[in-house]
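*Asks:* sharing a model that was predicted from the sequence below.
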Amino acid sequence: MTPLSISGPNLEATLKILRSGGIRGHERVALWLAPAVAKPYRVSEVFEPEQETAKDYFRLPPHSMKALMTRLRTGRLKVVAQIHTHPGRAYHSDVDAEWAIVRHVGALSLVLPRFASATTLENFRDEVMTYECAPDGDWTLVPNTGPQARLEITA
């Protein structure tokens, strides 16, 4: 278990990106980047990749993945979490697992309901469903509060 922290301003930037898809009734994804060697991870950048989206999926085309890899290499960064929206309830679907951008053990996949339309800094922990990539490649639901929580929101 590697804890992850994100600042309020970076979380607000994330929500803005995610809501932009909901305006069109599409899912949207943002990536949280952190220095590759520092633990616990502290999100230093919210990355909005170019993406193909629809009501029930998102996908990064090859040129977008290439741009992401360039950004990671030049900044000595790592994708520590992906966060995306669903049109209804929040859960990590089979499609989410198939198209996951992060797949390393301990990576987080966060999902927000209703295209993040009602999500705020204040209710984020209540709205988001957090999943962690296990050694067998499965995604396990983890709590957002208590000793097993993976995410800390800072000022």
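*Replies:* Noted; the coordinates are in hand. Residues are numbered from 1 along each chain as shown.
*Asks:* switch to C-alpha atoms for all contacts and neighbour counts from now on
*Replies:* Will do.
*Asks:* in this structure, which spans are helices?
*Replies:* Secondary structure of the chain, counting by DSSP state H: helices at 8-22, 62-75, 94-98, 124-127.
*Asks:* point out the most buried one among the ones you listed.
*Replies:* Per-stretch averages of neighbours, counted by mean count of other Cα atoms under 10 Å, single out helix 8-22 among the helices of the chain, with a mean of 19.
*Asks:* returning to what we had before: and the helices of the chain as CSV, adding distance to P40?
*Replies:* Shown next, in CSV, are the helices of the chain (distance: least, Cα to Cα, whole Å):
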stretch, distance to P40
helix 8-22, 17
helix 62-75, 18
helix 94-98, 24
helix 124-127, 19
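*Asks:* the longest strand in this structure is where?
*Replies:* Looking only at the chain and at elements set by DSSP state E, the strand with the highest residue count is strand 77-85.
*Asks:* picking up where we left off before, A116: which of the helices of the chain is closest?
*Replies:* Within these, the stretch nearest A116 is helix 8-22; the backing value is 5.7 Å (Cα to Cα).
*Asks:* for that closest one, which helices and strands make contact with it?
*Replies:* Other elements packing on helix 8-22 under the criterion 3 or more Cα pairs under 8 Å, 6 or more residues apart in numbering; DSSP states H and E are strand 29-35, strand 45-47.
*Asks:* swap the cut-off to 7 Å and go again
*Replies:* Contacts defined by 3 or more Cα pairs under 7 Å, 6 or more residues apart in numbering; DSSP states H and E place helix 8-22 against strand 29-35.
*Asks:* what about versus this one:
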Amino acid sequence: MASVPTTLQRYIVPGGVLSDTGHLLRERGQRGLEAVVLWVGTVEDDTTATVTHAIRPGQVAYRDAGGGCAVEVPPDALSDVIRTLPSNHFVLVRVHTHPGPAYHSKVDDTNMLIGHEGAISIVVPDFAAAAMELSACSVNQLTHSRGWVELTPAQVRARFEVLA
């Protein structure tokens, strides 16, 4: 398989990956900075992917005098990630933090690391201060005809299987 299929509907996520993600995000959040983590994994078939690990790519976090925050992954850092992916592994999901409530902002809409139809972007509230729980996050799917669309809690439960 040469790319992530646009038909993915189910993500299998080991609990350890969720825990690692929270830790990687929280490290930056404790300094008042947003952070990005990428979920990398394998595609099992046209509808199912398995997340194997979380990585924090090189990134630049901004905080202005008014308390506004942003984070971006420079193109060379993303190229480094892609170049070092194991065979048959893909960047499946972008996960990042916000200082307050979880929502997909206008900056998030344009600062895409993944942009294929069906791409998933997860926003974690409060700089990931609490344990990482998908039910507390804003989980969004890219639909080229509509932009980023937030999944309902029921859709998140149906599409993400978190393993113990």
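*Replies:* Noted; the coordinates are in hand. Bear in mind the structure is a predicted one, so any value in this text is a computation, not a measurement.
*Asks:* before we move on, back to that, post-alignment, the longest strand of structure 1 versus structure 2, mean distance?
*Replies:* Taking mean Cα distance after the TM-score superposition for structure 1, the mean distance separating strand 77-85 of structure 1 from the aligned residues in structure 2 is 0.8 Å.
*Asks:* residues in structure 2 aligned with that strand?
*Replies:* The alignment of strand 77-85 of structure 1 onto structure 2 (TM-score structural alignment) spans residues 89-97.
*Asks:* quick one: that stretch to chain centroid distance?
*Replies:* On the basis of Cα atoms, centre = their mean, to the nearest Å, stretch 89-97 of structure 2 is displaced by 4 Å from the centre of the chain it belongs to.
*Asks:* what of stretch 138-154 of structure 1?
*Replies:* Relative to the mean C-alpha coordinate of its chain, stretch 138-154 of structure 1 is positioned 13 Å out (Cα atoms, centre = their mean).
*Asks:* what sits against L25 of structure 2?
*Replies:* Contacts for L25 of structure 2 (Cα atoms under 7 Å, 6 or more residues apart in numbering) come out as A35, V36, T97, F127, A128.
*Asks:* for those residues, which one is nearest L78 of structure 2?
*Replies:* The shortest approach to L78 of structure 2 among these belongs to V36, at 11.5 Å (Cα to Cα).
*Asks:* quick one: what's aligned to the closest one in structure 1?
*Replies:* Residue-level alignment of V36 of structure 2 against structure 1, with TM-score structural alignment as criterion, gives V29.
*Asks:* for burial, what's the neighbour tally of the closest residue in space to its match that isn't next to it in sequence?
*Replies:* What sits nearest to V29 of structure 1 in space, not counting adjacent residues and going by Cα to Cα, 6 or more residues apart in numbering, is H84, at 4.2 Å. Using other Cα atoms under 10 Å as the criterion, H84 of structure 1 is surrounded by 28 other residues.
*Asks:* which residues touch H84 of structure 1?
*Replies:* H84 of structure 1 makes contacts with L18, E27, R28, V29, A30, L110, V111, L112, as judged by Cα under 7 Å, 6+ apart.
*Asks:* would you list these in JSON lines and tack on distance to R150 of structure 1?
*Replies:* What follows is those, written out as JSON lines (distance: Cα to Cα, whole Å):
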{"residue": "L18", "distance to R150 of structure 1": "21"}
{"residue": "E27", "distance to R150 of structure 1": "24"}
{"residue": "R28", "distance to R150 of structure 1": "22"}
{"residue": "V29", "distance to R150 of structure 1": "19"}
{"residue": "A30", "distance to R150 of structure 1": "18"}
{"residue": "L110", "distance to R150 of structure 1": "11"}
{"residue": "V111", "distance to R150 of structure 1": "14"}
{"residue": "L112", "distance to R150 of structure 1": "16"}
